[in-house]
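> Coordinates for the following, if possible.
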Amino acid sequence: MNDLLVEQRGAVRWLRLNRPHRRNALDRTLIESLDRAFGQAEGDAGTAVVVIAGQGQSFCAGADLRHLLDVAEQGRDPVRSLFRASALFSRIETSHLPVVAAIHGHAVAGGLELALACDVVIAADDALIGDGHVRNQLLPAGGASVRLPRRLGANPARYLMLTGRLLPARDRLFSGWLHSTVPAADLYGAVQDVAEELAAAAGPAQARVKQLLCTTESLPAAAGTGAELAEFSAHWDATPVADALRAFLTDRREV
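Predicted coordinates:
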């Protein structure tokens, strides 16, 4: 059985984690499959947006704990395999392609970290979301300590990380991060609609905006605004902006 399913819907490429018997827990093989498929999407001129979803009952339940236990019992260090996951999540976050996460069932620990790396997150309203690491005496290794405070705010992130509690997606704690919550039956239709909206705006400006957001997120305000102006200048010089402005103003005159 393929551990990752790939489907093209117009300009939107769906990547579905396919280990339903393990709630799509991340092992080395799945991480490598997702990394490879994501790279193929980035290199395909016909793909403007990537959706990451899960087959079966859950989006992703995190790292495969059986794999981690095997590593421990063999006396090996798990950091190498965890580094691969962390690098993949950073690749998703900084890719020129917009990435949408479609959450249902559970998004826990590494599953939450995967979703945190995406640009837009839509969840079924009954999905359960949380960090969960501390309940198994684990620490995050896929970016949660960095991204969760930035997405939710410092105190909500501390609560989730220090308790390990799972909350339904409709909880107000997630309101500033989730694009929307919808009935489970409507999830994939809602995700495709948003992905197509993102695809309609595809182009050099969108790619640079995503790059800019990644650059300025951790900068002080003065440095961030300076980086913004520098990126504007680079984009202006490299892209026929005047043609786009001319077309926009012409269309307005014709209305």
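
> When you work out contacts or count neighbours from here on, use the C-alpha atoms and nothing else.
Will do.

> Now do the strands in the stretch 51-200 of the chain.
Using DSSP state E, counting those that start in this stretch, the strands of the stretch 51-200 of the chain run over residues 99-103, 106-108, 120-124, 128-130, 167-168, 180-182.

> can you list these in CSV and add mean neighbour count and distance to G54?
Compiled in CSV, the strands of the stretch 51-200 of the chain are given as follows (neighbours: other C-alpha atoms under 10 Å; distance: least, C-alpha to C-alpha, whole Å):
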stretch, mean neighbour count, distance to G54
strand 99-103, 27, 8
strand 106-108, 28, 10
strand 120-124, 24, 12
strand 128-130, 25, 14
strand 167-168, 18, 17
strand 180-182, 20, 16
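
> and this one, so I can compare the two:
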Amino acid sequence: MMQFDTLALSSRGSALILTINQPASLNALSQEVVNDLESFLNWFETTGFEYRGVIITGAGEKSFVAGANIVQMNAMDAQEALAYGRQMHAVTERLESLQVPVIAAVNGFALGGGCEIALACDFIYAAENASFGQPEVNLGLVPGFGGSVRLPRRIGNALARELIFTGRRIKSAEALRIGLANRVVPAAELIDQALATIEEIAAVSPTAVANAKTALVQMDALNTHEALKVEADSFQRAFTTNDSVEGRAAFVEKRSPNFPGN
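Next comes the predicted model:
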């Protein structure tokens, strides 16, 4: 398993746990963290096939990711800031497109870039002490790592505008109510809950999950007619896999499937 200066990797069961490991800065997205996230994705996309899901969390008890590294940003000019934002766009798009589910286990502050990292994940599980927000307007800025795109898609335009325009922070219970978080659990149970979901997913066809995720990502920007075409292609592609052959045969033969994973 690869080693990183700002990230810690561990595995439990079918899941790989990625911990952003900069607690002194509340796990802020420094240039070093962003570079390591890119390196992690390069590694996972080529060698991570043994894992059936990824869980992203933050080191320490206070913060998932507190946001961008404002000290570094303060030294940037506009072109450097653009490059920083585009690099994070690439990271979040790659996270969103991984062929396995990605769960954000939000254990504290998920503000600015932290909320945007969480939004790029398939599910958000939050500890009871977690909080979310896009507070960039307090710095005279706007979301730059995908928040103005993904937040409205997750919770709707009106609520997203209210959070972005006010810079307001919300607690995990409110995040659950508005559909930003999937679950809220005691902090001590957060990783175990995410692991349980990964194991539930690990029991089904890996190719079907990958097919479904690819199609859902593609559909995000499409109208219903175009999205239905994507779904039809995904259904046809799934039908040709050995997983589908085994799954259908097992159903007919009234036995549990043994998915080959291809």
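
> re the thing from before, just tell me which of the strands of the stretch 51-200 of the first structure ends up closest to P220 of the first structure.
strand 120-124 (24.0 Å; C-alpha to C-alpha).

> Please work out which residues outside the closest one touch it.
Contact with strand 120-124 of the first structure is made by 98-105, 115, 169, 177-184, 186-187, 190-191, as judged by C-alpha atoms under 8 Å, 6 or more residues apart in numbering.

> Touching, K213 of the second structure and L95? I think so.
No: look at K213 of the second structure against L95 with C-alpha atoms under 8 Å: they stay out of range, at 11.6 Å.

> if you count what's nearby, which of those two comes out ahead?
A side-by-side neighbour count of K213 of the second structure and L95, using other C-alpha atoms under 10 Å, places L95 first with 23 against 20.

> For that one, list the residues it contacts.
Per C-alpha under 8 Å, 6+ apart, neighbours of L95 of the second structure: L41, V102, A120, C121.

> Save those residues as CSV, and put in distance to R52 of the second structure too.
As requested, those are exported to CSV (distance: C-alpha to C-alpha, whole Å):
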residue, distance to R52 of the second structure
L41, 15
V102, 9
A120, 17
C121, 14
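
> Take those and keep only those in helices.
Among the contacts of L95 of the second structure, the members falling in helices (DSSP state H) are L41.

> Could you find the counterpart of V34 of the second structure in the first structure?
Matched to the first structure by TM-score structural alignment, V34 of the second structure sits across from I31.

> And that match, which helix or strand is it part of?
If you go by DSSP states H and E, I31 of the first structure is part of helix 28-42.

> Can you give me the distance of the most centrally placed residue in the first structure to F248 of the first structure?
With distances taken as C-alpha atoms, centre = their mean, C118 lies nearest the centre of the first structure, 1.7 Å away. Distance, C118 of the first structure to F248 of the first structure, using C-alpha to C-alpha, to the nearest Å: 30 Å.

> same thing with A127 of the first structure?
If you go by C-alpha to C-alpha, the gap between A127 of the first structure and F248 of the first structure works out to 41 Å.

> now do Q211 of the first structure
Where F248 of the first structure is concerned, Q211 of the first structure sits at a distance of 24 Å (C-alpha to C-alpha).

> okay, the two: which has more neighbours?
A count of neighbours by other C-alpha under 10 Å puts Q211 above the other of Q211 of the first structure and F248, at 17 against 11.

> That one: what secondary structure?
helix (DSSP: H, G, I helix; E, B strand; the rest coil).

> what's the matching residue for it over in the second structure?
Using TM-score structural alignment, Q211 of the first structure pairs with T214 in the second structure.

> For the nearest residue to its match once chain neighbours are set aside, give me its contacts.
Of all residues not flanking T214 of the second structure in the chain, S97 sits nearest, at 6.7 Å (C-alpha to C-alpha, 6 or more residues apart in numbering). S97 of the second structure is in contact with K213, T214, V217, counting by C-alpha under 8 Å, 6+ apart.

> before we move on, what about E50 of the second structure?
Contacts of E50 of the second structure by C-alpha under 8 Å, 6+ apart are S14.

> Average offset of the host helix or strand of D243 of the second structure relative to the first structure?
Assigned by DSSP H and E, D243 of the second structure belongs to helix 242-252. Overlaying the first structure shows helix 242-252 of the second structure at a mean distance of 2.4 Å from the equivalent residues (mean C-alpha distance after the TM-score superposition for the first structure).

> Tell me the buried residues in that helix?
N242, D243, S244, E246, G247 (16 or more other C-alpha atoms under 10 Å).

> any idea what the last one aligns with in the first structure?
Spelled out, it's G247 of the second structure. G247 of the second structure maps onto A244 in the first structure, with residues paired by TM-score structural alignment.

> Look up how far A205 of the first structure lies from that match.
Taken as C-alpha to C-alpha, the span from A244 of the first structure to A205 of the first structure is 11 Å.

> next one: L15 of the first structure
25 Å.

> before we move on, what about N18 of the first structure?
Following C-alpha to C-alpha, the distance that separates N18 of the first structure from A205 of the first structure is 34 Å.

> neighbour count winner among those two?
N18 (22 against 15).

> And for the closest residue to the more buried one other than its chain neighbours, the neighbour number?
Nearest residue to N18 of the first structure, sequence neighbours excluded (C-alpha to C-alpha, 6+ apart): D3, at 4.5 Å. When neighbours are counted by other C-alpha under 10 Å, D3 of the first structure registers 17.

> Tell me the counterpart of D3 of the first structure in the second structure.
Using TM-score structural alignment, D3 of the first structure pairs with T6 in the second structure.

> do the same with G143 of the first structure
Under TM-score structural alignment, G143 of the first structure pairs with G146 in the second structure.

> roughly how far apart are the residue lying closest to its match once chain neighbours are set aside and G85 of the second structure?
Counting by C-alpha to C-alpha, 6+ apart, G146 of the second structure lies nearest to E116, which is 6.0 Å off, once chain neighbours are set aside. E116 of the second structure sits 12 Å away from G85 of the second structure, going by C-alpha to C-alpha.

> Can you report how many residues neighbour the aligned residue in the first structure for the residue nearest to G146 of the second structure?
Counting by TM-score structural alignment, E116 of the second structure corresponds to E113 in the first structure. When counting by other C-alpha under 10 Å, one arrives at 27 neighbours for E113 of the first structure.
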